[in-house]
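Enquirer: Sequence first, predicted coordinates after that:
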Amino acid sequence: MGNVAQTDEARIVAARVRAWLGAGGLRPTRQRLSLATLLVGDGRDRHVTAEGLFGAAQDAGEAVSLATVYNTLKAFCDAGLIHEITVDGARSYFDTRLDDHPHFFWEDTAKLTDAPAEDLEIARLPQAPEGAEISRVDVVIRVRPKAR
């Protein structure tokens, strides 16, 4: 009985991953399928770094290079499937949740989490420069544990 449930779950994950890639117009290559399964296979939103996803792929026994992970994440971004959130010049996170929402960046653990959007109010944005338009506003709120 357990094998049937596992097989059903595997089919659900595979269908979810293929639909997600299809929504972005991407071919389901082996690398894309394996990385997409780690990103969205369980249906939950997450924030990952390329290095973190590479480690998860290695733990899962997937044969992908770090360069492939970076290139695949860029392809997912270009296809509109994930957003890149740059926290500082050296570190980017990739978010599978696509709606507008702010983030907390935990300085002590270098973890990015969702912040409650209903508590954020942006009253006005500056005009975009001539010939440009605002495509997105990323709000990253840096937090740290309180000093004792």
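Expert: The structure has been received and is ready for your questions. Numbering: from 1, shown residues only.
Enquirer: Every contact and neighbour count from this point should use C-alpha atoms.
Expert: Will do.
Enquirer: Which helix runs longest in this structure?
Expert: The single longest helix within the chain, with elements called by DSSP state H, is helix 2-23.
Enquirer: buried ones in it?
Expert: If you call a residue buried by 16 or more other Cα atoms under 10 Å, then helix 2-23 has these buried ones: V13, A14, R16, V17, R18, W20, L21.
Enquirer: Now the residue nearest the centre of the chain: closest residue in space, sequence neighbours ignored.
Expert: By Cα atoms, centre = their mean, the chain has its centre lying nearest to D95, at 2.6 Å. Leaving aside its sequence neighbours, D95 sits nearest to H47 (Cα to Cα, 6 or more residues apart in numbering; 4.6 Å).
Enquirer: Okay, the one you found and V137: tell me how far apart.
Expert: For H47, the distance to V137 (Cα to Cα, to the nearest Å) stands at 17 Å.
Enquirer: So the two - more neighbours on which side?
Expert: Between H47 and V137, H47 has the larger neighbour count (other Cα atoms under 10 Å), namely 21 against 11.
Enquirer: so who does the more buried one touch?
Expert: Neighbouring residues of H47 by Cα atoms under 8 Å, 6 or more residues apart in numbering: Y93, F94, D95, T96, L112, T113.
Enquirer: Please compare the first structure with the one that follows:
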Amino acid sequence: MEGSGPVLRQGCPFNDVRQKLRRVGLRPTRQRVSLGWVLFAKGDRHVSAEMLFDEAMRERIPVSLATIYNTLRQFTDAGLLRELAIDGSKTYFDTASHEHHHFVIEDENRVIDIPARDIDVATLPTPPEGYEIAHVDVVVRLRKVEG
């Protein structure tokens, strides 16, 4: 699991989180700022709602799991996070905003970035009339080699 070692904060103090929220049109409420700090202070990473809830509890941030889900949705809608739906049952939220793709390690609940330059998507289908391609996500699933 990512983040199981000691907590390493890589910047993003509360004031930076407030500015980040204002830039995307979100009011910097106490809960949004606190959850934004937990999300963004560790650098680029992938978290599930449950992982963020556990981290918030360790940081003594009083918040419900429903509030975590709502905040993650608001951050995603505002462009602060990318949503990664894995197998329809597991969703991760990516704090990295640059173009990239993902390895998903089966049975480990872990997601690793793949630089966009390492994936060649040569041709894409023409979208239906009235639609445009917003984003291409490539997910490569990995499993441990037996033996």
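Expert: Happy to help now that I have it. The shown structure was predicted, so the numbers you read here are calculated from the model rather than taken from an experiment.
Enquirer: contacting residues around the longest helix of structure 1?
Expert: If you take Cα under 8 Å, 6+ apart as the criterion, helix 2-23 of structure 1 is touched by R27, P28, L33, A36, T37, V40, G41, D42, G43, L81.
Enquirer: Now do the next helix or strand after it against helix 2-23, angle only.
Expert: As assigned by DSSP states H and E, the chain's next helix or strand after helix 2-23 of structure 1 is helix 30-40. Orientation of helix 30-40 of structure 1 against helix 2-23 (axes from the mean of the first three to the mean of the last three Cα atoms, to 10 degrees) gives an angle of 100 degrees.
Enquirer: Y92 of structure 2 is in what secondary structure piece?
Expert: With DSSP H and E as criterion, Y92 of structure 2 is part of strand 90-94.
Enquirer: how big's the offset between whichever helix or strand comes after that strand and structure 1?
Expert: Of the helices and strands lying after strand 90-94 of structure 2 in sequence (DSSP H and E), the nearest is strand 100-105. In the superposition with structure 1, the average deviation recorded for strand 100-105 of structure 2 is 0.5 Å (mean Cα distance after the TM-score superposition for structure 1).
Enquirer: what number of residues lie near the counterpart of F105 of structure 1 in structure 2?
Expert: Under the alignment (TM-score structural alignment), F105 of structure 1 pairs with V104 of structure 2. Counted by other Cα under 10 Å, the residues lying close to V104 of structure 2 total 17.
Enquirer: ok, now V47 of structure 2?
Expert: 23.
Enquirer: check contacts around it.
Expert: Y92, F93, D94.
Enquirer: Repeat the analysis, applying 6 Å as the threshold.
Expert: By Cα atoms under 6 Å, 6 or more residues apart in numbering, the contact list for V47 of structure 2 reads Y92, F93.
Enquirer: got it, and E106 of structure 2?
Expert: Applying Cα under 6 Å, 6+ apart, the residues near E106 of structure 2 are L142, R143.
Enquirer: List the buried residues for stretch 132-148 of structure 1?
Expert: So, applying 16+ other Cα under 10 Å, buried residues of stretch 132-148 of structure 1: V139, V140.
Enquirer: again with stretch 28-47 of structure 2
Expert: Buried, per 16+ other Cα under 10 Å, within stretch 28-47 of structure 2: 28, 32-42, 45-47.
Enquirer: Can you tell me what sits against the longest helix seen in structure 2?
Expert: Criterion DSSP H: the longest helix present in structure 2 is helix 65-77. The contact list for helix 65-77 of structure 2 (Cα under 6 Å, 6+ apart) reads L81, R82.
Enquirer: could you check the angle strand 90-94 makes with it?
Expert: In terms of direction (the same axes, to 10 degrees), helix 65-77 of structure 2 departs from strand 90-94 by 50 degrees.
Enquirer: Right, I'll leave it there.
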